[in-house]
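Asks: Sequence first, then the predicted structure, then my questions.
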Amino acid sequence: MVASSVNRLNSCRSSLPSEYTEKLDRSLHRSMPPPSSRESRILIAGGGFGALFLALLLERLSIPYYLFEGGLQVKRLGGALGLGPNILPLFEQLGVASLVASISMPCPAVDLYDQNLKKLGVLPMNALTETTGYEKLVCARSNLYELILAQLSKDNIIMNKKVLSYEENEFGVTVCCSDNSIYCGDILVGADGTQSRIRHNMYKILTRKNLLPKADREKAPPNFVCVAGVAQHLSSEKYNCLKDPYVHVRTVVGAKGQGWHAVNIPDDQICWALWIELDPATAANAKVTEASEFGFQNTEPVVKCFREVPCPFGGTMGELVDATEDNMKARAFVEEKVYETWFHGRTVLLGDACHTMHPWSAQGETNEILDAVILANSLFELRDLSLRSITYAFKDYYAQRYPYVKSQAAFSRAVTKLFCGQSIRERFTRYVTFNWFPQSYSCRMIEGQGHYRPQASFMPLAEHRGKGPAPRQRYPKPFSEEEVARRITSVWGRRRNL
């Protein structure tokens, strides 16, 4: 562990329960229980979509794990979430597709307006349906989170445990939590968000070894500050969109760097978001900490700038915000960066810990889930739990994900400029895109997002749909249940049998 963690733990050693004292002594002496004396396990720091989805896949593989969530309870935060053909086959594999459909509605198009609600253009989504066989779905972020969480064993989810630091050696990895408890495992997955503690610790180690690239030493300033929420129990007489069996996504390009949108979802709810683009000076001075990620911070300074602007569904955005309970609102700084270093030793990063994207392309949570399935596939192929084997698995995960994430970051930037940009050049590009180019141009752009559809290699593949070609999978034929059990037992059951 880093020196500060060692000193802090040593000072409070006497207050720890006796069962932790022995573990603490071993950790402070940079040692760890020998392999035969403990159960093999994966430690997951963070409780976002990527972490939950990885945990769900590990349960299907019967690989032991602990997931550490820093809060006392799951926070129902965020606004609307788009689900496309990239990840919908995964829900079919897991047998929860019908549950996902029950909390979602199809999204045929995204409408763009100016600040006076004059329509600027339409981005069609039905092109995906024909080529992939999947409709674009939209749901509340909090509803999908709770759905995935309900599939997990509560014994493996440890609440109120924020991982502060870690130490690893030839035998495994040990994490230190904010309450001074420590846990041992074989692999550590850092899925703890944009201000990742795991990434911070990993990069400190790599800096000492002079192995950290210059690009990863540079801090990414926030580009936007955003407030999002979900208004519930609304009247369909006031908001007629609630009567429709599909989603209306209506985004408004405001003035002075401002923008907002509203999205209707099932059960008489409307997801909304407000955002302000930060100028370089403000972004440079913004104090972005762990508490700046999606949380219950004071949202009113942002909300007051939008109270009187028109809501695309009628009334004002202020009325929609006031109809939202406080625990359903959240504020966050939005930044964008794809890190070059995703793993070192027995530790690997996932989701926002290694890549952050603007939310308007709906690629953030999608790529977290895709990270999880590719990492699970790589872990499934482990031959043993040696550092050499684990490093090979991490390299395989990185090789499959990094190029695609880079391309998605570029796509995310293009969508952000199209939907939020307010410079003369960006306004001209938006006008040309929606008025001069044929709609087939937009359709091709959207269709390109449906080509990448990896699935879990250790479960039966979801049936191919649509008129487009079937996406290539690493293993076209699924493994038998016997082969999956044999592989898992040979790697993860060995220590338990000793």
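Replies: Received it, and whenever you're ready, just let me know what you need. Numbering: from 1, shown residues only.

Asks: Please count neighbours and contacts with C-alpha atoms only from this point.
Replies: Will do.

Asks: Could you give the number of residues near the spatially closest residue to residue 132 that is not a sequence neighbour?
Replies: Of all residues beyond its chain neighbours, the one nearest residue 132 is residue 466 (4.3 Å), with distances taken as CA to CA, 6 or more residues apart in numbering. Residue 466 has 13 neighbours, counted by other CA atoms under 10 Å.

Asks: looking at this, residue 466 is in a helix?
Replies: No. Remark: residue 466 does not belong to a helix; assigned using DSSP: H, G, I helix; E, B strand; the rest coil, it is coil.

Asks: Was I right to think residue 132 contacts residue 467?
Replies: Yes. At 6.6 Å, residue 132 and residue 467 qualify as touching, with contact defined as CA atoms under 8 Å.

Asks: just checking, the residue nearest to residue 132 touches residue 447?
Replies: No. Contact between residue 466 and residue 447 fails when scored by CA under 8 Å: they sit 11.8 Å apart.

Asks: picking that back up, neighbour count for residue 132 and residue 467, which is higher?
Replies: residue 132 (23 against 11).

Asks: show me what contacts that one?
Replies: 85, 450, 465, 466, 467, 468 (CA atoms under 8 Å, 6 or more residues apart in numbering).

Asks: Quickly note the distance from residue 120 to residue 440.
Replies: With distances defined as CA to CA, to the nearest Å, the gap from residue 120 to residue 440 amounts to 17 Å.

Asks: So which of those two has more stuff around it?
Replies: Remark: of residue 120 and residue 440, residue 120 carries more neighbours, 16 against 11, as counted by other CA under 10 Å.

Asks: how about that one, what does it touch?
Replies: Residues in contact with residue 120, defined by CA under 8 Å, 6+ apart, are 111, 112, 113, 114, 431, 434.

Asks: Buried subset of the residues you listed as a PyMOL selection?
Replies: Selecting in PyMOL just the buried members of the contacts of residue 120, where the criterion is 16 or more other CA atoms under 10 Å, is done with this command:
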select buried, resi 111+112+113+434
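
Asks: Among the contacts of residue 120, which lie within helices?
Replies: 431, 434 (DSSP state H).

Asks: now the contacts of residue 120 in a markdown table, with distance to residue 258?
Replies: As requested, the contacts of residue 120 are exported to a markdown table (distance: CA to CA, whole Å):
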| residue | distance to residue 258 |
| --- | --- |
| 111 | 17 |
| 112 | 14 |
| 113 | 13 |
| 114 | 11 |
| 431 | 18 |
| 434 | 21 |
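
Asks: Now for residue 466 and residue 447: what residues contact both?
Replies: Listed contacts common to residue 466 and residue 447 are residue 131; contacts here mean CA under 8 Å, 6+ apart.

Asks: Could you double-check that residue 461 lies in contact with residue 478?
Replies: Yes. Residue 461 is within contact range of residue 478, at 6.7 Å (criterion: CA under 8 Å).

Asks: Any buried residues in stretch 407-416, and which?
Replies: 408, 409, 411, 412, 413, 414, 415, 416.

Asks: neighbours of the residue nearest to the third one when sequence neighbours are not counted, just the number please.
Replies: The one in question is residue 411. Excluding the flanking residues, the one nearest residue 411 by CA to CA, 6+ apart is residue 361, at 7.6 Å. Residue 361 has 18 neighbouring residues, counting by other CA under 10 Å.

Asks: then this one, side by side with the first:
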Amino acid sequence: MEQRFRSSENSEWGDFPAQTMCDETRDFPIPLEDGKNRTLGELYDRTPKELISKVMLEEKVFTTWYHRRFVLLGDACHKLNPAGGHGAVTAIHDAIALANLIYCMPSKTSEDVTRIFEEYHKERLPAVTESYNNSRQLARVSEKGIVGRIMRFLTTYMPVWLWRIALARTLRFRPQVGFIKAIEAKGPVKPVVSASEQKSRAMFEGQQTTAASL
């Protein structure tokens, strides 16, 4: 029955998949500060049935990000698990890199459009891949069985210094818009050099110098 329902239109929004999801995850523990043992089932029982729905979650970094004069960013080319909290951040950074490259694009020819899309993909792929891997690791905290228990134990008792190292791997990717005034980089984590920002910053500062001399 569920298989037939999944093959129909809008199957992820139906009552049957939602109920199946609740049944399969009822025993998942909910860690709270008061120390009492609670489960997701208790949360489901207190939630009106009409407010419970299920959607399909895809996690993937796609190979193709652009074609001719079309380019993708955010979830359209890299879908990250929400557990990492990086989805919106990576999308915003994609937009920044694209804006920087479009700003300093020498012409509107197909060759130049393809070239900046290649530069965009080359710059953003390492950061997106890092966020993707981190999100998948954090998502394992909610897994059933021994793997989930181990991950919950490690994340609960992980030393602060180790957390900082893990966070620094993703926080180092933070490009800025190059055609406005730069913001001073603060904090102990030094940002990775953004090629698109450097490129647009050089053009922007050159234009400012020229305008000042006129």
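Replies: Nice, thanks for sending it over. Everything numeric in this text was worked out from a predicted model, so none of it was measured.

Asks: How much space separates the residue nearest to residue 411 of structure 1 from residue 175 of structure 1?
Replies: Where residue 175 of structure 1 is concerned, residue 361 of structure 1 sits at a distance of 35 Å (CA to CA).

Asks: Identify each buried residue in the top helix by length along structure 1, please.
Replies: If you go by DSSP H, structure 1 has its longest helix at helix 387-420. Residues of helix 387-420 of structure 1 classed as buried: 387, 390-391, 393-398, 401-402, 405-406, 408-409, 411-420 (neighbour count, 16+ other CA under 10 Å).

Asks: Now do the same contact list for the residue nearest to residue 411 of structure 1.
Replies: Applying CA under 8 Å, 6+ apart, we find residue 361 of structure 1 in contact with 411, 412, 415, 416.

Asks: Quick one: map it onto structure 2.
Replies: Structural correspondence for residue 361 of structure 1 with respect to structure 2 (TM-score structural alignment): residue 84.

Asks: repeat for residue 396 of structure 1
Replies: For residue 396 of structure 1, the aligned position in structure 2 is residue 119, judged by TM-score structural alignment.

Asks: and the gap between that match and residue 184 of structure 2?
Replies: Taken as CA to CA, the span from residue 119 of structure 2 to residue 184 of structure 2 is 25 Å.

Asks: How about residue 167 of structure 2?
Replies: Taking CA to CA as the criterion, residue 167 of structure 2 is separated from residue 184 of structure 2 by 20 Å.

Asks: Looking at these two, which is more packed in?
Replies: Shown here are residue 167 of structure 2 and residue 184; by other CA under 10 Å, residue 167 has more neighbours (13 against 6).

Asks: Show me what that one aligns to in structure 1.
Replies: In structure 1, the residue equivalent to residue 167 of structure 2 is residue 446, according to TM-score structural alignment.

Asks: That match sits in which helix or strand?
Replies: Secondary structure assigned from DSSP states H and E places residue 446 of structure 1 in helix 439-447.

Asks: Mean deviation, that helix versus structure 2?
Replies: On the superposed models, the aligned residues of structure 2 are on average 2.1 Å from helix 439-447 of structure 1, with distances taken as mean CA distance after the TM-score superposition for structure 1.

Asks: quick one: what's aligned to residue 200 of structure 1 in structure 2?
Replies: For residue 200 of structure 1, no equivalent position in structure 2 is identified, counting by TM-score structural alignment.

Asks: what's the spacing between residue 453 of structure 1 and residue 474 of structure 1?
Replies: 11 Å.

Asks: the more surrounded of these two?
Replies: Applying other CA under 10 Å to residue 453 of structure 1 and residue 474 shows that residue 453 carries more neighbours, namely 19 against 12.

Asks: That one: what secondary structure?
Replies: With three-state DSSP as the basis, residue 453 of structure 1 sits in coil.

Asks: and what of the one 4 residues further on?
Replies: Assigned with three-state DSSP, residue 457 of structure 1 falls in the coil class.

Asks: What's it aligned with over in structure 2?
Replies: The pairwise alignment with structure 2 assigns residue 457 of structure 1 to residue 178, based on TM-score structural alignment.

Asks: count of residues packed around that match?
Replies: Residue 178 of structure 2 - counted by other CA under 10 Å - has 25 other residues nearby.

Asks: mind listing what it touches?
Replies: Each residue near residue 178 of structure 2 by CA under 8 Å, 6+ apart is listed here: 100, 196, 197, 198, 199, 200, 201, 204.

Asks: For these, work out which two are farthest apart.
Replies: 196 and 204 (12.2 Å; CA to CA).

Asks: Which residue of the two possesses the greater neighbour count?
Replies: residue 196 (26 against 18).

Asks: OK, contacts around that one?
Replies: Residues near residue 196 of structure 2 by CA under 8 Å, 6+ apart: 97, 98, 100, 101, 119, 120, 123, 178.

Asks: tally of neighbours for the closest residue to residue 182 of structure 2 other than its chain neighbours?
Replies: What sits nearest to residue 182 of structure 2 in space, not counting adjacent residues and going by CA to CA, 6+ apart, is residue 176, at 7.2 Å. The local packing count at residue 176 of structure 2 equals 20, with neighbours defined by other CA under 10 Å.

Asks: cool, the one 10 residues further on as well?
Replies: A count of nearby residues for residue 186 of structure 2, using other CA under 10 Å, gives 8.

Asks: Check residue 56 of structure 2 too.
Replies: By the measure other CA under 10 Å, the count of residues near residue 56 of structure 2 is 7.

Asks: Could you measure from it over to residue 207 of structure 2?
Replies: When residue 56 of structure 2 is compared with residue 207 of structure 2 (using CA to CA), they lie 48 Å apart.

Asks: Equivalent analysis for residue 88 of structure 2, please.
Replies: As defined by CA to CA, residue 88 of structure 2 lies at a distance of 32 Å from residue 207 of structure 2.

Asks: what sits against the counterpart of residue 153 of structure 2 in structure 1?
Replies: Aligned by TM-score structural alignment, residue 153 of structure 2 pairs with residue 431 of structure 1. The neighbourhood of residue 431 of structure 1, defined by CA under 8 Å, 6+ apart, consists of residue 120.

Asks: follow-up on the earlier one: now which residue in structure 2 aligns to the residue nearest to residue 132 of structure 1?
Replies: Checking with TM-score structural alignment, residue 466 of structure 1 has residue 187 as its match.

Asks: Residue 9 of structure 2: neighbour count?
Replies: Here the number of neighbours of residue 9 of structure 2 (other CA under 10 Å) works out to 9.

Asks: cool, and residue 277 of structure 1?
Replies: So residue 277 of structure 1, with other CA under 10 Å, has 20 neighbours.

Asks: Surely it is in contact with residue 283?
Replies: No. If you go by CA under 8 Å, residue 277 of structure 1 and residue 283 don't touch, sitting 9.1 Å apart.
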